[in-house]
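Participant: The following comprises the amino acid sequence and a computationally predicted model.
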Amino acid sequence: MGFGVGLVGVSLAEILLRMSGRIPTGIPFWASVTTSAPFALYLMIGGYWLKRSDVPEVRYPRVLAITMTGMMFLGGFFTIIGVTFRQVGIVQTLSPIRWGLSVGGGSGLLLAFLNAQRIEKELASERELIRSAELEERRELLNYLNALLRHEVLNTANVIEGYATGLMESLDGDEKDNAATIRRQARELTVIIDDVRFLLRAAGENPSMEPTNLSRMLRDELTSLQDRHPEVDIDRDIPDEVYVAADLMLKRLLSNLLENAVEHNPDERPWVSAEVSVTDDTAAVRIEDNGPGVPETVQSDLFKPAQKWDDRHGLGLLIVKRLANRYDGRIELTETGPDGSVFTVELPLATT
């Protein structure tokens, strides 16, 4: 940048001297000025422009080296010409040197910039190839884990449940209770495995969104919830025909959200309210319960895989969070306390 300012200043000073009449001028001089001025201006603004380009700072020394090489090559060449064919007066002698420095430096900076951009594009292509390979390895690992859970762990849990059921029929007292505990835990393990497999599946595929009837799907899930938990009182406020941009996995989001509201509710009369409200571009699903609330110690990490709240409870909310992200939506704990909690999921409306 400093070289460019200096060369522009020299050109202006030379023009003023020649325009004053003290030094003769002519077509060669004006040709020299007009052809070198763009290069000098480029040198002057090049540093400012380079900092705002996509060229990283690690490339700056190389850009400077190429620029200086260009200046020294053409500048040195025309210095030899200026000295060898010395004209009358120092200004006439410096004109070719000024031209060589301007054109050499400007050309060098341009070539350096283009070279740096080419290198960055090549590196970006290499990073993309590496990323694609890593994604493919990750997809293969997810498929392997999914198959392992389905064929090995899930089968083992089913075997344990079957043997526990058989023991319950032949035992009495505490031993029967122990067998019942084994069966209950095996069933719980089956549910958890199913949730983990679902998360692996959701992470390993590309979603294909289409208009999905949120109203109908939520009503169906409330009916299923009532069938599974007939003791639960359910209130609903669901407008007709609300469509969101989603896929069939939306059913899993809603079922986990509703199950989360009743599964660990110790109230004698569990209660759930489902409400849908619509704005210009989103639909908000508000699920309220009368449970004991979410412990304050886990609220900040409620939707993170590492949170330590009840495992089954946490997996359900993790699924809801992942699916909300899948649909470019969001979920939040709107309210919580000893009288219950409110979870709200916002989803983008379908465009057609």
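Facilitator: Thanks, I have the structure now.
Participant: contacts and neighbour counts: CA atoms only from here.
Facilitator: Will do.
Participant: Confirm that Ala245 sits in a strand.
Facilitator: Yes: membership of Ala245 in a strand is supported by DSSP: H, G, I helix; E, B strand; the rest coil.
Participant: Which residue ranges of this structure form helices?
Facilitator: Using DSSP state H, the helices of the chain run over 2-19, 27-51, 60-84, 90-148, 154-170, 173-203, 214-228, 250-262, 311-326.
Participant: Serialize the ones you listed to TSV and add fields for distance to Ala274.
Facilitator: Listed next are the helices of the chain as TSV, based on distance: least, CA to CA, whole Å:
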stretch	distance to Ala274
helix 2-19	68
helix 27-51	53
helix 60-84	59
helix 90-148	33
helix 154-170	33
helix 173-203	23
helix 214-228	8
helix 250-262	9
helix 311-326	16
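Participant: another one to put next to it:
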Amino acid sequence: MVSHQPAPRKRGGAWGVTLLGISLVGAALAYAVSVDTETGGLLYPLVDFLVLVSLASTVTYSGYYLGKSDVEPKQLWTVATSVGLGIIVMATLMGWQLLAQLRMGGVVQAPLVLLVVTQSVGAVIGLLVGIYHIETIRKERKLQEARTAAREAREENDQLEFLNHLLRHHMFNGVQVVRSYATILGDHVDESGQSHIETIQYRSDRLVAIVDNMRVLVQSLTDDHHLDPQSLATAIENEIEVLGQTYDQATFEVHGLDDQYVSADSLLPAVFENLLRNAIEHNTATDPHVTVRVETTDETVAVHIIDNGDGPPDGIEEKFLQSAELRDPTAKEGTGLYIANRLVTKYGGDIHLEDDAGTDSARFVVELPLATAPS
């Protein structure tokens, strides 16, 4: 088997910066050797030398650092060019000034140190300009990538919305036709065939529920994460009314529900629709009864949903906490709870299962951040 090794990245620009820095260190050493300490003393030449070495070392180490970074080779050459131009420009300006002073009959003291200092300063200025330039390019590139990613995400969201709308439209129309024919057939079959009619109607309702679950999931993924005060009473009472019409054998009891507002969005009713429906569908009692108890603190609202059955099936808590990667939106059980958990998490709340003291049942507890009622 042939092994393909990644091609080494060209770091010529970084080496160029390093070599320029080393040349400045050499110039500083040349200056140190040329100084006559017997006539002028040692202090000032020593200070000059330390300044020169500091500037040159900065350039040298910067070249080494850039060579280890993820800066592109082309940008490294930009920095090296900027350092070289800084040295040339500053040295030219200083040389011009020294020549002008000599032409006027002046005396230039320590011309070597002036040239070396000027070149070192020019190198540092060029280094800073080059780094600033490549950082500007990198930021612009990241900004452009972020804009592209945002645009692609919006396009994908639009496609998901369209496909979901198309699916719901055709699915609901098709299911409505199936239910209508099932109702007609119900008048032409005896009692032994009624169970088959009920199966058709039940499966039709399941198809509608699956599509509706997909709609809520798509909305939770595509909508902006913008939360507003939402009426808890409106969300719970409306869902109880709808479920009471769907499951006429079920009864509901509500305690502590007042005018509480929670931080959520327009999908809040889906949380309680799924939890209340789950409490009814998995209820083994002859007359299902669901109690909703609301408890309010200074910062949160806790909604307890308790039924008179034997509690949720084994493993249901793991199902609704299951990650999105493992979740099948068409699964018969647990999907509604998964949606509820996802939405509550989005709202900054918590949902969990508790044993109901004194009974064999269990309760779902939804905790949501309390919000100020809109004026």
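Facilitator: It's in. Only a predicted model underlies this, so the values are computations on that prediction, with no experimental measurement involved.
Participant: TM-score for this pair?
Facilitator: Superposed pair, TM-score by TM-score structural alignment, normalised by the length of the first structure: 0.71. Supporting alignment: 334 aligned residues with a CA RMSD of 4.8 Å.
Participant: can you tell which of the helices of the first structure is closest to Leu349 of the first structure?
Facilitator: helix 214-228 (9.6 Å; CA to CA).
Participant: List the buried residues in the closest one.
Facilitator: Applying a neighbour-count criterion of 16 or more other CA atoms under 10 Å, one finds Leu214, Ser215, Arg216, Met217, Leu218, Arg219, Glu221, Leu222, Leu225 buried in helix 214-228 of the first structure.
Participant: Measure how that helix sits relative to helix 250-262, angle-wise.
Facilitator: 50 degrees (axes from the mean of the first three to the mean of the last three CA atoms, to 10 degrees).
Participant: coming back round to it: select, out of the helices of the first structure, the one closest to Ala284 of the first structure.
Facilitator: Per CA to CA, nearest to Ala284 of the first structure of the helices of the first structure: helix 214-228, 10.3 Å.
Participant: neighbours around Leu253 of the first structure, how many?
Facilitator: Using other CA atoms under 10 Å, Leu253 of the first structure has 21 other residues around it.
Participant: Quick one: map it onto the second structure.
Facilitator: In the second structure, Leu253 of the first structure lines up with Val271, judged by TM-score structural alignment.
Participant: quick one: contacts for the nearest residue to that match once chain neighbours are set aside?
Facilitator: Closest residue in space to Val271 of the second structure, ignoring its immediate chain neighbours: Ala340 at 4.4 Å, by CA to CA, 6 or more residues apart in numbering. For Ala340 of the second structure, the contact set (CA atoms under 8 Å, 6 or more residues apart in numbering) comprises Ala270, Val271, Phe272, Asn274, Leu275.
Participant: make it 10 Å
Facilitator: By CA atoms under 10 Å, 6 or more residues apart in numbering, the residues touching Ala340 of the second structure are 216-217, 267-275, 320-321, 334, 346, 351, 366.
Participant: just Phe78 of the first structure next, same as before
Facilitator: By CA under 10 Å, 6+ apart, the residues touching Phe78 of the first structure are Met72, Thr84, Thr93, Leu94, Ser95, Pro96, Ile97, Arg98, Trp99, Gly100, Leu101.
Participant: So the most centrally placed residue in the second structure versus Leu232 of the second structure, what's the distance?
Facilitator: For the second structure, the residue nearest the mean C-alpha position is His225 (11.0 Å; CA atoms, centre = their mean). Using CA to CA, to the nearest Å, His225 of the second structure is found at 19 Å from Leu232 of the second structure.
Participant: next one: Val303 of the second structure
Facilitator: 10 Å.
Participant: shared neighbours of these two, which are they?
Facilitator: When contacts are counted by CA under 10 Å, 6+ apart, Val303 of the second structure and Leu232 are jointly contacted by Leu257, Phe272, Val294, Leu368.
Participant: Who wins on neighbours among the contacts of Phe78 of the first structure?
Facilitator: Ranking the contacts of Phe78 of the first structure using other CA under 10 Å puts Leu101 first, with 28 neighbours.
Participant: Run a quick check on that one versus Phe73, I expect a contact.
Facilitator: Yes: Leu101 of the first structure is within contact range of Phe73, at 8.5 Å (criterion: CA atoms under 10 Å).
Participant: Give me the common contacts of those two.
Facilitator: Common neighbours of Leu101 of the first structure and Phe73 (CA under 10 Å, 6+ apart) are Thr79.
Participant: could you point out the longest strand in the second structure?
Facilitator: The longest strand of the second structure (DSSP state E) is strand 362-371.
Participant: State the span of the first structure onto which that strand is aligned.
Facilitator: By TM-score structural alignment, strand 362-371 of the second structure lines up with residues 341-350 in the first structure.
Participant: Show me how far the matching stretch is from its chain's centre.
Facilitator: On the basis of CA atoms, centre = their mean, to the nearest Å, stretch 341-350 of the first structure is displaced by 21 Å from the centre of the chain it belongs to.
Participant: and what of stretch 254-264 of the second structure?
Facilitator: Here stretch 254-264 of the second structure shows a centroid-to-chain-centroid distance of 30 Å under the convention CA atoms, centre = their mean.
Participant: Check stretch 52-67 of the second structure too.
Facilitator: Centroid separation between stretch 52-67 of the second structure and its chain, computed with CA atoms, centre = their mean, is 37 Å.
Participant: If you count neighbours, what's buried in it?
Facilitator: Within stretch 52-67 of the second structure, the residues that count as buried by 16+ other CA under 10 Å are 52-53, 55-64, 66-67.
Participant: Can you lay out the residues you listed as CSV showing distance to Arg168 of the second structure?
Facilitator: Shown next, in CSV, are the buried residues of stretch 52-67 of the second structure (distance: CA to CA, whole Å):
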residue, distance to Arg168 of the second structure
Leu52, 75
Val53, 74
Leu55, 69
Ala56, 70
Ser57, 68
Thr58, 65
Val59, 65
Thr60, 66
Tyr61, 63
Ser62, 60
Gly63, 61
Tyr64, 60
Leu66, 56
Gly67, 56
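Participant: Alright, that wraps it up for me.
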